[in-house]
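Student: Sequence first, predicted model second:
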Amino acid sequence: MYDAPVPTPPSTTTLQQWLLRLLSIGACLLFIGCASPSGPRQGGGPGPVIGGTSTLTAEQSNSIAIHALGLVGTPYRYGGNTPDGGFDCSGLIGYVYLNSVGESPPRTVARMTAFGSPVAVSELRTGDLVLFGSSTPSHAGIYVGGGRFVHAPSTGGVVRLDRLDGVYWSRQTVQARRP
């Protein structure tokens, strides 16, 4: 009989290190993708920017997106404005902006319509706000690039990442604001 060496499986520590490296690379790629401008939209060119100057630097906008993405999975709580206590949509926005760039937007979605400058939805940039509702918006989120936004949806839900062109959100009236 031949005694061939039996390969040994990698140790748990080696496997964990490999998985950690893979997850780190994946997270970096996700954040780079979120910070990249989206490609041109089909069905026409971009709409005009209406007062679309921003006081935020690209680094600040990316910080807002990364911070918002880091809160995905946090429970929804009406009136909530902390990770430990949960978030409602305006509480999430206020927490992210204050902790990312030191700026505190209005506490209610209705008042966010006067925050920053209005921009065309086709001109959204990372860190912009998206407001949903017809005459007076009733829901808001943070645009993170690639047609996606982070928001705290409703009772029983959690902070999540959704697409503006998703079945539900594409049927809603959307306004965009740039701080």
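Tutor: Done, it's in. Since we're looking at a predicted model, the values are computed, not measured. Residues are numbered from 1 along each chain as shown.

Student: all contacts plus neighbour counts: C-alpha atoms, from now on.
Tutor: Will do.

Student: Which secondary structure state is assigned to I32?
Tutor: Secondary structure assignment for I32 (DSSP: H, G, I helix; E, B strand; the rest coil): helix.

Student: any idea how far it lies from G26?
Tutor: Computed as CA to CA, to the nearest Å, the I32 to G26 distance reads 10 Å.

Student: do the same with G44
Tutor: Distance from G44 to G26, by CA to CA: 33 Å.

Student: Give me the more crowded residue out of the two.
Tutor: Set G44 next to G26 and count neighbours by other CA atoms under 10 Å: G26 wins out with 12 against 8.

Student: Now that one: which helix or strand?
Tutor: Here G26, judged by DSSP states H and E, is contained in helix 12-35.

Student: What helices and strands are in contact with that helix?
Tutor: Packing partners of helix 12-35 (3 or more CA pairs under 8 Å, 6 or more residues apart in numbering; DSSP states H and E): helix 58-70, strand 139-145.

Student: quick one: contacts for T136?
Tutor: Going by CA atoms under 8 Å, 6 or more residues apart in numbering, T136 touches A110.

Student: and the nearest residue to L92 once chain neighbours are set aside, how many neighbours?
Tutor: Spatial nearest neighbour of L92, excluding adjacent residues (CA to CA, 6 or more residues apart in numbering): N81 at 5.9 Å. If you count neighbours by other CA under 10 Å, N81 ends up with 21.

Student: before we go on, here's another structure to hold up against the first:
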Amino acid sequence: MRQSLSCLLLISALLLSACGSPLPRSADGRGTITQPPRAVSGEAAEVVMYAMSLIDTGYRFGGKNPEAGLDCSGMVSYIFDQATGRRVQGSAADIARQGRPVPREQLRPGDLVFFNTMNRPFSHVGLYIGDGRFIHAPSTNGRVRIENMSSSYFAQRYEAARTLLD
């Protein structure tokens, strides 16, 4: 119960901080807005909350549910099915083909982030939760957890972002 309350408070803080995030700036740094920010939908909040509930779930290659364990694509499929009723299937690369591209500077909670972790494109996927962080199911240390996109490992391997949300 206490962990559940902590997760709910963290999600609320992340979503509120997204509302107060600075507007995107131009590459010249003069403050020109390049694109309007993308709003966080209620559906995105549901997806993030569901993802947060899976923290510490065990890893299993090919895993599609928390009871048996989850791999990265299984985690994303399970979250979207449970939180939105959407059927998302296949590998991380297959899931990347199902989404619409999102510029990195326009990421919002609920978007998917893709990495090249196995020397092949789109070999790992996670769910962006805001504030430069994402949830994923890594095989290393075998538990669903939150990572920072700016960590040296993930910053070097970031490939793209996609959204499955409206």
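Tutor: That came in fine, so what should we check first? Everything quoted here is computed from the prediction, not taken from an experiment.

Student: returning to what we had before: what's the residue nearest to L92 of structure 1 aligned with over in structure 2?
Tutor: N81 of structure 1 maps onto K64 of structure 2 when the alignment is built from TM-score structural alignment.

Student: isn't that match right up against Y78?
Tutor: Yes: counting by CA atoms under 8 Å, K64 of structure 2 touches Y78, with 6.5 Å between them.

Student: What lies in contact with stretch 58-75 of structure 1?
Tutor: So stretch 58-75 of structure 1 is contacted by 31, 34-35, 83, 86-87, 92, 96-97, 100-101, 126-128, 142-144, 150, 156-161 (CA under 8 Å, 6+ apart).

Student: Any chance of a PyMOL selection covering the buried ones in those residues?
Tutor: Typed into PyMOL, the next command selects the buried ones out of the contacts of stretch 58-75 of structure 1 (criterion: 16 or more other CA atoms under 10 Å):
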select buried, resi 31+34+35+83+86+87+92+96+97+100+126+127+128+142+143+144+150+158+159+160+161
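
Student: In helices, which of the contacts of stretch 58-75 of structure 1 fall?
Tutor: F31, C34, A35, L92, V96, Y97, S100, V101 (DSSP state H).

Student: Now D111 of structure 2. Nearest residue, chain neighbours left out?
Tutor: Using CA to CA, 6+ apart and skipping residues adjacent in sequence, the residue nearest D111 of structure 2 is T163, 4.7 Å away.

Student: I'd like the distance between the one you found and S4 of structure 2.
Tutor: 26 Å.

Student: ok, the two, which is more surrounded?
Tutor: T163 (22 against 11).

Student: Quick one: the residues in structure 2 that stretch 90-105 of structure 1 pairs up with.
Tutor: Stretch 90-105 of structure 1 covers residues 73-88 of structure 2 once aligned (TM-score structural alignment).

Student: from the middle of its chain, how far away would that stretch be?
Tutor: Chain-centre distance of stretch 73-88 of structure 2: 12 Å, with CA atoms, centre = their mean, to the nearest Å.

Student: Equivalent analysis for stretch 106-121 of structure 1, please.
Tutor: 16 Å.

Student: In structure 1, which residues correspond to stretch 149-162 of structure 2?
Tutor: Under TM-score structural alignment, the match for stretch 149-162 of structure 2 is residues 164-177.

Student: Could you check how far the residue nearest to the spatial centre of structure 2 is from S26 of structure 2?
Tutor: Of all residues in structure 2, the one closest to the mean position by CA atoms, centre = their mean is L127, 1.3 Å from it. Distance, L127 of structure 2 to S26 of structure 2, by CA to CA: 26 Å.

Student: gap between S135 of structure 1 and V150 of structure 1?
Tutor: 22 Å.

Student: Report the contact partners of the residue nearest to L92 of structure 1.
Tutor: F87, D88, S90, G91, L92, G94, Y95.

Student: how about a cut-off of 10 Å?
Tutor: Neighbouring residues of N81 of structure 1 by CA atoms under 10 Å, 6 or more residues apart in numbering: F87, D88, C89, S90, G91, L92, I93, G94, Y95, V96, R107.

Student: Onto which residues of structure 2 does stretch 141-150 of structure 1 map?
Tutor: Mapped onto structure 2 using TM-score structural alignment, stretch 141-150 of structure 1 covers residues 126-135.

Student: quick one: the residue lying closest to T155 of structure 1 once chain neighbours are set aside from C89 of structure 1, how far?
Tutor: Leaving aside its chain neighbours, T155 of structure 1 sits nearest to Y76 (5.9 Å; criterion: CA to CA, 6+ apart). Per CA to CA, Y76 of structure 1 is found 8 Å from C89 of structure 1.
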